[in-house]
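**Q** Could you look at this predicted model? Sequence included:
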Amino acid sequence: MDADTSQPEARPARRGFFRRSTAIEGEAKPARTLGPLTMIFREAANYPGRVALALVALFVTAAATLAIPNGFKLIIDRGFAGGADDIGRWFQYLLVIVGVLAIGTALRFYFVSWLGERVVADIRLKVQNNLLRLAPGFYEENSPKEIASRMTADTALIEQVVGTTISVALRNLLMAAGGTAYLFWLAPQLTVGLMIGIPVVILPIVFFGRRIRNVSRSSQDRIADVGAMIAEVLAAMKIVQAFNQERREGERFAAAVERTFATAKRRILLRAVMTATIILVVFGAITLVMWRGAIAVTSGEISGGTIAAFVITGILVAGAFGALTEVYGELLRGAGAASRLEELLEEQPAIAPPARPLALPEPPRGSLSFRGVSFRYPTRLETPALKEFTLEVEPGETVALVGPSGAGKSTVFQLAERFFDPQAGTIRLDGVPLTSADPAEIRKRIALVPQDGVLFSANARDNLRYGAWDASDEDIWEAARAANAERFLRELPEGLDTYLGESGTRLSGGQQQRLAIARALLRDAPILLLDEATSALDAESERLVQQALDRLMTERTTLVIAHRLATVRAADRIVVMDEGRIVEQGTHAQLTEAGGLYSRLAALQFAPSEAA
């Protein structure tokens, strides 16, 4: 019988963070305010010493930068007036300032970068720990790809914000404030004129900056399209060549590349115009200030050193104000990323231990009881997956679940492991209601062999001891022997230390399934949930897997979604399901003679000689 597909594919969530999030997959949209950044500040506050050192370095570098114009002022006004010795003394003073600036910048970079990496690491750990608490149903309602994007792209944005953007913002804020005060001290009249001219400099930066950002985003989208097209075509190269579509795919790719180039041309043109405009405005303003200052120098109103310091400081202040406008946009993007991650942190598990969980009896018996259970998946509330389902499974009994696709067989497994709670009825393990027990303790008493033998991107040892992490090599080999996996494991290049590839792709389907059985053997749980997976295997692999399953089921309570007649015949009881209900129960012989749904399914799916 086919695997149960009653569980629907994930649809747009009715609850959860997607309902609140407006961000497209893989990209955090800018927030409207900087409020979400408080999450970052809370994490950074856990390291007050590092924050203090970073702030001290920041103040020192800003002060040293602003001291450079004053150094030139002293060289011009006092050094040139006093001769070579005085010039040397004031240049030495300038060198000291440069040395302080260099050391302070290095320290600022180190402490700020350290904080950025540490804060991101802490946020990732907290988000991952919370994700591990959430029930599997959450990941069926919400896209794991989107969650992965938040854990990578969004944390990278936060790392940039903490490690660069906030530092740049504070430094430019200090430079702008301190530089403006210094300008007023140097030449109040010239400073008033400069303040009027600063908006003239900032406006083109803001005007062109927004358009360049939009075009750059479009350019990145076009580049992403090209990358996606390459991945898609290369992954399906056999199909492309089998249907002689090389030329069409080449033309389609060329069109995508040309669209990317057209977008890039717009970006280049805008940057060229912005550069020319800014150079004209900035250097024009400097020329005008110097012109006015030169007249003031000739009239004796100010000194030559003053005008030199004024021009240098004016450039620094204008640059600081311009940088602040750019940094603000980056901070908003960082706030958007922080808000998306905070949604994950705030998500509460739908399945959680009760305040005072009941202890499961010792030693475990291995009984399962479903009484009047009704259940609807959160993503498809209009269609019941189970309706008034009642089933008593005695310790050591093997019960086979059969029925057409969508009958609710896999739903029984998911409810037994308390991945979901039913809307009505009770499920008991060894007499204790699942909702009254700790989910972790429930799952310790259950071993699962999934239909597709899920493996991880790790070596064979770690995949096997996933069922019991403290298992010794002797235990692992014993389980592998019982699962008919010992031979091929010993033939691997590095034995148990051999890396099995992404999701175990270096093994055949039969080998993956036998590893999954060995993993369940190591679990040594009293209850076995077996989504039998021999239907897609060749005859030899099927024989080896079936032998391993027979050993695994010995002296265990077993619920098995049956695909093969051998498993059905070996079961103590066959439960026939249809549309979430039990329609028949009995042995193979009894149900075949009854002429009901089981008899029809057997006639359709089993070989005629076997079904007779």
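**A** Happy to help now that I have it.

**Q** only C-alpha atoms for contact and neighbour calcs from this point on.
**A** Noted.

**Q** Run through the neighbouring helices and strands of the helix ranked longest in the chain.
**A** Secondary structure of the chain per DSSP state H: the longest helix is helix 246-298. In terms of contacts (3 or more CA pairs under 8 Å, 6 or more residues apart in numbering; DSSP states H and E), helix 246-298 is packed against helix 188-235, helix 304-346.

**Q** ok now it, how far from the chain's centre?
**A** Chain-centre distance of helix 246-298: 35 Å, with CA atoms, centre = their mean, to the nearest Å.

**Q** orientation of it relative to helix 188-235 in degrees?
**A** 170 degrees (axes from the mean of the first three to the mean of the last three CA atoms, to 10 degrees).

**Q** and of the helices and strands packed on helix 246-298, who's closest to residue 539?
**A** helix 188-235 (29.5 Å; CA to CA).

**Q** Just give me how far the helix or strand following that closest one sits from the chain centre.
**A** Using DSSP states H and E, the helix or strand that follows helix 188-235 in sequence is helix 237-242. Its chain's average C-alpha position is 33 Å from that of helix 237-242, according to CA atoms, centre = their mean.

**Q** Same check on stretch 377-387?
**A** When distances are taken as CA atoms, centre = their mean, stretch 377-387 is centred 29 Å away from the chain's centroid.

**Q** Next one for the comparison:
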Amino acid sequence: MQEDSTPQKKPLRAAALKRTLRLYKYVKPYWPAFSLGILFLFVSSAANLAFPKLLGELVDAAGGHRVTTDPHRINQIGLLLAAILIAQGIFGYLRIMLFVNVTERSLASLRQHIYNHLIKLPMRFFLSRRVGELGSRISSDISLLQETFTTTVAEFIRQIIIIVGGIVLLLHTSVQLTLLMLATLPVIMVIAYFFGRFVRRYSKLAQSQVAEANTIVEETLQGVLNVKAFANEFFEMKRYRQKIQEVAATGMKTGKFRGAFAASMIVGIFGAMIGVIWRGALLIAEGKMDPGMLLSFVLYSSFIGGSVAGLAEVYTSIQKSIGATEHLLEILDEPAEPIAETAVVAPQDHLTGQLSFSNVSFHYPTREDQQVLQHVSFDIAPDQQVALVGPSGAGKSTVVSLLLRLYDPQSGTVRFNGKDATSFPLSALRSQMAIVPQDVFLFGGTIRDNIAYGKPEATTEEIREAAQKANAWEFIARFPDGLDTVVGERGIQLSGGQRQRIAIARAVLKNPRILILDEATSALDSESERLVQDALEKLMEGRTSIVIAHRLSTVRQADKIIVLDKGQLVEEGTHQELILMEGGLYKSLSDMQFSH
């Protein structure tokens, strides 16, 4: 079994590293600045390597075994050391400034790219993921990459330069002592390999747990009214505490491996240095080495030892970054919807308002064993007002999802203008439809922003006119700030009826060819319902309208009523036709509602 498992792991590590390197395409536009930063890094790292050599020469110039000293040589070396130190400071400043600038621009581009991709993903992607988790990917995971781009990569390159350059200079100084010191390298590499696997695994787990904890915070704050109404504050505190404790436990496990890694490195490196100094002291005693040479060797060994030990920290940071990168690339690897910015719809893509379902069957991707629609067929003519009615779970809202092409049916065809829906550009199709849902979502900005969401380039006059048609202007005008009134998170500052009328104004402004009303008046009081219903009747004029309703009183005037039950179309006709069908579902629903 072991022989089988070993070869499988290598490709995974290589693949993970290859996937991580994909992120460097975001650095490409800033490659000149990044290359200059690398040059400054190389120069400042090389300058570091000059110190041990010059300090050794300084000690030897001071006397050592010699009878006379050379003050001029001492001053010359001292001034050279000071000049290198100043140059190193300047190059270090320029390198950090360049790396930070490149990092901030690259990560801004990455954030934008991930958000752009995320918002273009199909609905099936969001069925199995929570908002807080996705938010954490854009915030926490990218923040982790920020440290990697800014500090870790630079440190890695700097330490590699010091290690390689230091070893070359050590060999030049004393081959015997260098070989003694390098004998510890195989041990260090085995330790790095062993502990690195565990650090990466636990770092990836910690990122996932942080995302889950963020989800709890986001959901409870968005639903704080429900939390308080059910007196569940302490329940949510406990739920969050459990998740945070999981994060802490995973972090502590990671810390154990990082600590053991660092301790092993220190013991190995400084053990080697003790051996080197011991052997060097014997060589000085035998007259085979100058004190300055041993000082240079010890300093080079210290630099190399410090860099190798620093590589332990850099290595664990890179492993954490690979874990974060994998999460981000999982999102980027998801196939997006083929949407495009559409300022003007092409003439051949204009909707007439005619649409049809032909033998459509559908199940949601997360519930493949449960058919939501089964062989549903119907036709809707241009400018018709059509009602979809039926018990909860009959498939009414699913019909709307298929019209908007949030999903495509597993079998059958949805048609517009007699053509397959898939032959229309997705953005062109959706841009000619509008939906007024039961649970209106308002963004946390102003009333103006929320109405203009239906047409972002709309003028103030157009927005005001849309508000008037939606019977919303009378309450907007009463606010001191009018259209610039902030509605609060999810529109919490407004009543249900007011939110509904803002949504209608948004749809009015969009001026769709096909209008979808999903239980738009079911949660309103009588006065609000009257105002909203009046606004809806104005909105439905001159366009194809599809109304989903439980309350049959709102759909009596519809040109056609489609009755769904358990995913099947069971009846179709006008109110007068359906009410005469003895034993029919519509008549049964109607009798139940109007008998109370």
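**A** Yep, that arrived. All of these numbers come straight from a predicted model, not from anything done at the bench.

**Q** TM-score for this pair?
**A** After superposition, the two chains reach a TM-score (TM-score structural alignment, normalised by the length of structure 2) of 0.83; 575 aligned residues with a CA RMSD of 4.0 Å.

**Q** Can you tell me which of the helices and strands packed on helix 246-298 of structure 1 is nearest to residue 594 of structure 1?
**A** helix 188-235 (49.8 Å).

**Q** Now do the closest one against helix 304-346: the angle between them, please.
**A** Using the same axes, to 10 degrees: helix 188-235 of structure 1 against helix 304-346 is 40 degrees.

**Q** so how far is residue 190 of structure 1 from residue 351 of structure 1?
**A** 68 Å (CA to CA, to the nearest Å).

**Q** Tell me which residue of structure 2 lines up with residue 156 of structure 1.
**A** Aligned by TM-score structural alignment, residue 156 of structure 1 pairs with residue 143 of structure 2.

**Q** Can you show me the strands along structure 1?
**A** Taking DSSP state E to define them, one finds strands in structure 1 at 368-375, 386-393, 398-402, 424-429, 432-433, 446-449, 527-531, 557-561, 573-578, 581-586.

**Q** start and end residues in structure 2 for the first one, please.
**A** With TM-score structural alignment applied, strand 368-375 of structure 1 matches the range 355-362 in structure 2.

**Q** Kindly report the same for the shortest one.
**A** Following TM-score structural alignment, the partner segment of strand 432-433 of structure 1 in structure 2 covers residues 419-420.

**Q** can you list contacts of the matching stretch?
**A** By CA atoms under 8 Å, 6 or more residues apart in numbering, the residues outside stretch 419-420 of structure 2 that reach it are 413-414.

**Q** will you turn the strands of structure 1 into a markdown table that also has mean neighbour count and distance to residue 488 of structure 1?
**A** Shown next, in a markdown table, are the strands of structure 1 (neighbours: other CA atoms under 10 Å; distance: least, CA to CA, whole Å):
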| stretch | mean neighbour count | distance to residue 488 of structure 1 |
| --- | --- | --- |
| strand 368-375 | 20 | 36 |
| strand 386-393 | 18 | 36 |
| strand 398-402 | 27 | 29 |
| strand 424-429 | 20 | 37 |
| strand 432-433 | 18 | 42 |
| strand 446-449 | 22 | 20 |
| strand 527-531 | 25 | 23 |
| strand 557-561 | 27 | 26 |
| strand 573-578 | 22 | 34 |
| strand 581-586 | 18 | 39 |
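
**Q** Which among those strands is found nearest to residue 132 of structure 1?
**A** Nearest to residue 132 of structure 1, of these and by CA to CA, is strand 446-449 at 18.4 Å.

**Q** Perfect, that will be all.
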